[in-house]
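**Q** Sequence and predicted structure below; questions after.
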Amino acid sequence: MNRVFIKTYGCQMNERDSEAVAAMLRARGYRIVPDEDSADVMLLNTCSVRDMAEQKAIGKASYLAQKKKRNPRFVIGILGCMAQNRGAALLDALPDVDLIVGTQKFHQVPDHLDNLRAAQAAGAVLPTRIVDIAEEAGSQNTIREHVLEDRQVTAFVSIQQGCNMDCAFCIVPKTRGDERSRPMDEIVRECEELADRGVREITLLGQIVTSYGRRDYEHTGGISPFVQLLERVNAIPGLKRIRFTSPHPRGFKDDLVAAYGRLEKLCEYVHLPMQSGSDRILKLMNRPYSRDRYRQIVDDLRRVRPDMYFSTDIIVGFPGETAEDFEQTRALFEACNYDMAYVFKYSVRSGTPAAAMADQVPDEVKEERNQVLLRLLEQNSDRRNATLLGTTQEVLVEGPDKKGVQFMGRTRGNRIVHFAAHERLIGELVPVKINRASTAVLYGELALAGVER
């Protein structure tokens, strides 16, 4: 019972949590296998942001229960946000699950699996189930171990967990707990170690990443703790690029906007969640900014970096959203000219204020509004890609593409580029001339004379 497969649902935070669990399990002697068919243990790291994400995980766990009937020693574990949200109640729907571990207990997974294995070895007759969803002080500091693939050049670093924002639609404060930041010195040391291991691009992660350290560190000379951290990571030798996600619009004060003009490793790419372009809906959502303030942030960032790339999150069909409210969202969406967006149809999450609101929007209206924004996004992406044709872009070479035919990397604006290259260029910043584009991907050729392709 030492072969483990981890399936991850949801956001980059979940991906990072799964990686840390994998590293801890490897250190304990478990094998992380690349496919579930060869696993003795299946861990589902789950998401609760939308009902569909939970239903996918529940469906997968139900399917795995059939495997457990054929092999009673097979272990099923549910980790993360859904585990935190539903706890032991999951066992009512999924009685074959052996392990339920919440978001502040990832570091306990190796111990829990050891205990389950010991119970099996002892010939336990009754089902042995473990449910661990308690809060734990300092748990944010346990997500620090990495499993790096051969010549991996990008990595996520968790700097903050939890959220105190209480948006009306969001279950994250319940599943992730209160806002908690890691010590700055530890984060910088982790980034330095990753750079020493060949990582060239780091993405800093947090539920509200721009709130980092606001209770733990002083503003110095008008510089927030988050920007202080960016400064220190920017100074790490060997590191070539910095990104971060997810921020909150209220975190974009003058110091962060200015950082894009003075920190050379901070990529000119911003994920800036809007959620709605209607002041009335923003107020119902408990989002503490207006459409005008949001547009000002976008304009300020473009003044500092005219070539800035933007992505966003949008919710259509929030309770009470009228045609006029949506038109304001559509207009602001078009004006901001996003390069990428995650457009979601509002999903009722029990336990959130929005779930009890009147005037729930019909599903067919949500779908119609969703499609309007997706069509706009496709037009925006095609238009932006057209401006890149014939230009030479700096690309960080990450490795072979999925087909193994060419190599791939990303521009500073987070555009994926495919091109012919030699594996010795992995981890290098190279100039690539763009000669073709689809909506989602760019294609080009190395622009260095004499470089082996």
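**A** Great, that's in hand. Numbering: from 1, shown residues only.

**Q** Every contact and neighbour count from this point should use C-alpha atoms.
**A** Will do.

**Q** isn't residue 346 right up against residue 315?
**A** Yes - judged on Cα atoms under 8 Å, residue 346 makes contact with residue 315 at a distance of 5.7 Å.

**Q** How many neighbouring residues does residue 118 have?
**A** Using other Cα atoms under 10 Å, the number of residues around residue 118 comes to 12.

**Q** Is it part of a helix or strand, or is it coil?
**A** helix (DSSP: H, G, I helix; E, B strand; the rest coil).

**Q** likewise residue 18?
**A** Going by three-state DSSP: residue 18 is helix.

**Q** just the helices in the stretch 51-200 of the chain please.
**A** Assigned by DSSP state H, counting those that start in this stretch, the stretch 51-200 of the chain shows helices spanning 51-70, 81-86, 90-93, 109-121, 172-176, 184-196.

**Q** Show me how far the second one is from its chain's centre.
**A** For helix 81-86, the gap between its own C-alpha mean and the chain's C-alpha mean amounts to 18 Å (Cα atoms, centre = their mean, to the nearest Å).

**Q** Over to the last one?
**A** Using Cα atoms, centre = their mean, the distance from the centre of helix 184-196 to the centre of the chain it belongs to is 20 Å.

**Q** before we move on, what about the fourth one?
**A** Here the centre of mass of C-alpha atoms in helix 109-121, compared against the chain's by Cα atoms, centre = their mean, lies 30 Å away.

**Q** tell me which residues in that helix are buried?
**A** Neighbour-count burial for helix 109-121 flags 109, 110, 112, 113, 116, 117, 120 (criterion: 16 or more other Cα atoms under 10 Å).

**Q** which among these gets closest to residue 211?
**A** Checking the buried residues of helix 109-121 against residue 211 by Cα to Cα gives residue 109 as the nearest, at 28.4 Å.

**Q** about what we covered before: need the helices of the stretch 51-200 of the chain in JSON lines (columns: distance to residue 206).
**A** Formatted as JSON lines, the helices of the stretch 51-200 of the chain follow (distance: least, Cα to Cα, whole Å):
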{"stretch": "helix 51-70", "distance to residue 206": "20"}
{"stretch": "helix 81-86", "distance to residue 206": "15"}
{"stretch": "helix 90-93", "distance to residue 206": "27"}
{"stretch": "helix 109-121", "distance to residue 206": "22"}
{"stretch": "helix 172-176", "distance to residue 206": "11"}
{"stretch": "helix 184-196", "distance to residue 206": "12"}
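
**Q** nearest to residue 164, of these?
**A** Here helix 172-176 is closest among the helices of the stretch 51-200 of the chain (Cα to Cα), at 6.5 Å.

**Q** Below is structure B, check it against A:
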Amino acid sequence: MSKKVAFYTLGCKLNFSETSTIARSMVNEGFDRVDFSEKADMYVINTCSVTENADKKFRTIVRQAQKSNPKAFVAAIGCYAQLKPEELAAVDGVDLVLGATEKFNILEYLEDLSKNDKGEVHSCEVEDADFYVGSYAIGDRTRAFLKVQDGCDYKCTYCTIPLARGISRSDTLSNVLKNAAEISAKGIKEIVLTGVNIGDYGKGEFGNKKHEHTFLDLVKALNDVEGIHRLRISSIEPNLLKNETIEFVARSKTFVPHFHIPLQSGSDDLLKLMKRRYLTALYTERISKIKKEIPHCCIGVDVIVGFPGETDEHFLETYHFLNDLDISYLHVFTYSERDNTEAALMEGIVPKNVRNKRSKMLRALSVKKRRAFYESQLGLLRSVLFEGENKEGYIHGFTENYVKVKTPWNPELVNELKKIKLTEIDEDGLVRFDFIPTAVEV
């Protein structure tokens, strides 16, 4: 009788793509994959270390697994497992901890799935995480996350990702195209490009530090893959999002009008403390260029509040900068101290209640920005890709420019692209629509 394995993923789209690849390797070796809420023989938790909450949630998830099956084997993998393996191994119920390189060879570390008295650790030095493992996530999603790059050479003072994932390195262009074709052949209609720093694509493609290809080369090559309906660029650094890429996306029928561009602060003083590689003037230029080339483009922004040294004046500078920018929504992160980062040793610690207050203010601004963007789209024709989940009697989907829509549940719509006319915003902040006859080409 085959063993059952369940997976839980914390953190970013990159983690989801890697979880899916690891899961496929285990299924290929005879495991049955089940939902994490079900009883399984083994639970694999892919961890994140970006925020304090992700650390805390790990313990909760381990308890959930133990509740489903107290005798189950529990493995922790991912970024937190690389940074603090001994800490995870000491959590009650954890049997195995695998670091940045070991996680892709999880089967080599499994014997009979019997519980260990203490978590067993296999974690390399992060300097050894210098090779690339391609991955992509599909399954219960109508879109796939395709990993094209891993690691980061930047030295942002608040970030642990280079410590957890190693140096910047890229998949080969030929392998990216092969994976994209595989995804397309499975009937998936949208691919989201993901990585730690995808604008750095091409570095380390063949195990060396020079760029064999650029991010623009990648975009152009993917644009020609047969059968892909939509390609979406996930988070990309503003200094690496070049005008040529924006112009190409503006002309492309496959790349959708949506960018997510980290800002982190609207204060040049803080950007320098964070060791970001741009200032607000360059960021403003990027937004202006996008809106000039693609007026209906959706633009998301990452921002950190409560960074050491952030005064009321700095915060208001960020607030007004974002308020004046023609952007569509925010992802707001409340700064949390991370071990082994420069920022953790900086002066000017912002009290947590102040961090939380500032975070609420920016989240409220995000609601306002998203509402304004949605209102600008009312009355317009868009295409929507419907997702596979029945949420309280409704099916949801996203337009090409990332407007979230809803309509009464209809299983025939799952993974379908339909032409629609956006009509009104409901009480949940989602958009209702009218279907356009199928004679109108999507």
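**A** Now that the structure is in, tell me what you want to look at. Only a predicted model underlies this, so the values are computations on that prediction, with no experimental measurement involved.

**Q** if we can go back for a sec, comparing the helices of the stretch 51-200 of the first structure, which stretch has the densest surroundings?
**A** Highest mean neighbour count of those: helix 81-86, a mean of 25 (counted as mean count of other Cα atoms under 10 Å).

**Q** quick one: it aligns where in the second structure?
**A** Across the second structure, the stretch matching helix 81-86 of the first structure (TM-score structural alignment) is residues 79-84.

**Q** can you pull out the strands in the stretch 101-250 of the first structure?
**A** Ranges of strands in the stretch 101-250 of the first structure, per DSSP state E, counting those that start in this stretch, are 130-132, 154-158, 160-161, 180-181, 201-205, 241-245.

**Q** Format those as CSV; extra columns: mean neighbour count and distance to residue 24 of the first structure.
**A** Below are the strands of the stretch 101-250 of the first structure laid out as CSV (neighbours: other Cα atoms under 10 Å; distance: least, Cα to Cα, whole Å):
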stretch, mean neighbour count, distance to residue 24 of the first structure
strand 130-132, 20, 17
strand 154-158, 22, 16
strand 160-161, 26, 19
strand 180-181, 24, 21
strand 201-205, 22, 19
strand 241-245, 21, 24
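
**Q** of those, which approaches residue 15 of the first structure most closely?
**A** When those are compared (using Cα to Cα), the closest one is strand 154-158, at 8.6 Å.

**Q** how big is the offset of that closest one relative to the second structure?
**A** Following the fit onto the second structure, the mean deviation recorded for strand 154-158 of the first structure is 0.7 Å by mean Cα distance after the TM-score superposition for the first structure.

**Q** which residues are contacting that strand?
**A** For strand 154-158 of the first structure, the external contacting residues (Cα atoms under 8 Å, 6 or more residues apart in numbering) are 12-13, 16, 143-144, 187, 190-191, 194, 199-206, 398.

**Q** which residues in the first structure does stretch 337-347 of the second structure align to?
**A** So stretch 337-347 of the second structure is aligned with residues 348-358, judged by TM-score structural alignment.

**Q** again, but for stretch 166-185 of the second structure
**A** Using TM-score structural alignment, stretch 166-185 of the second structure pairs with 177-196 in the first structure.

**Q** Tell me the counterpart of residue 237 of the second structure in the first structure.
**A** With TM-score structural alignment as the criterion, residue 237 of the second structure lines up with residue 248 in the first structure.

**Q** doesn't residue 210 make contact with its match?
**A** Yes - contact status for residue 248 of the first structure versus residue 210: in contact at 6.6 Å, counting by Cα under 8 Å.

**Q** And the two? Which one has more around it.
**A** residue 210 (25 against 20).

**Q** so what corresponds to that one in the second structure?
**A** In the second structure, residue 210 of the first structure lands on residue 199 (TM-score structural alignment).

**Q** Also residue 270 of the first structure?
**A** That one, residue 270 of the first structure, aligns with residue 259 by TM-score structural alignment.

**Q** Find the residue closest to that match in space, skipping its chain neighbours.
**A** residue 299 (5.0 Å; Cα to Cα, 6 or more residues apart in numbering).

**Q** Give the helix, strand or coil label for the equivalent of the one you found over in the first structure.
**A** Aligned by TM-score structural alignment, residue 299 of the second structure pairs with residue 310 of the first structure. Three-state assignment for residue 310 of the first structure (three-state DSSP): strand.

**Q** ok, now how distant is residue 310 of the first structure from residue 52 of the first structure?
**A** 26 Å (Cα to Cα, to the nearest Å).

**Q** do the same with residue 291 of the first structure
**A** Residue 291 of the first structure is 29 Å from residue 52 of the first structure, by Cα to Cα.

**Q** same check, this time on residue 411 of the first structure
**A** Noted for residue 411 of the first structure: a distance of 32 Å to residue 52 of the first structure, by Cα to Cα.

**Q** Repeat that for residue 449 of the first structure.
**A** 50 Å.

**Q** got it, and residue 321 of the first structure?
**A** On the measure of Cα to Cα, residue 321 of the first structure and residue 52 of the first structure end up 21 Å apart.

**Q** what's the answer for residue 19 of the first structure, then?
**A** 23 Å.

**Q** And for residue 280 of the first structure?
**A** 27 Å.

**Q** Ok, residue 318 of the first structure next?
**A** In terms of Cα to Cα, residue 318 of the first structure sits 16 Å off from residue 52 of the first structure.

**Q** What of residue 241 of the first structure?
**A** For residue 241 of the first structure relative to residue 52 of the first structure (Cα to Cα), the value is 34 Å.

**Q** Name the residues that touch stretch 237-246 of the second structure?
**A** Outside stretch 237-246 of the second structure, the residues touching it (Cα under 8 Å, 6+ apart) are 197, 199-200, 216, 219, 261-263, 277-278, 282-283, 286, 289-290, 293.

**Q** got the buried residues for that stretch?
**A** For stretch 237-246 of the second structure, the neighbour count (16+ other Cα under 10 Å) marks 237, 238, 240, 241, 245, 246 as buried.

**Q** Now for residue 406 of the first structure: which residues touch it?
**A** Residue 406 of the first structure touches 400, 418, 419, 420, 421, counting by Cα under 8 Å, 6+ apart.
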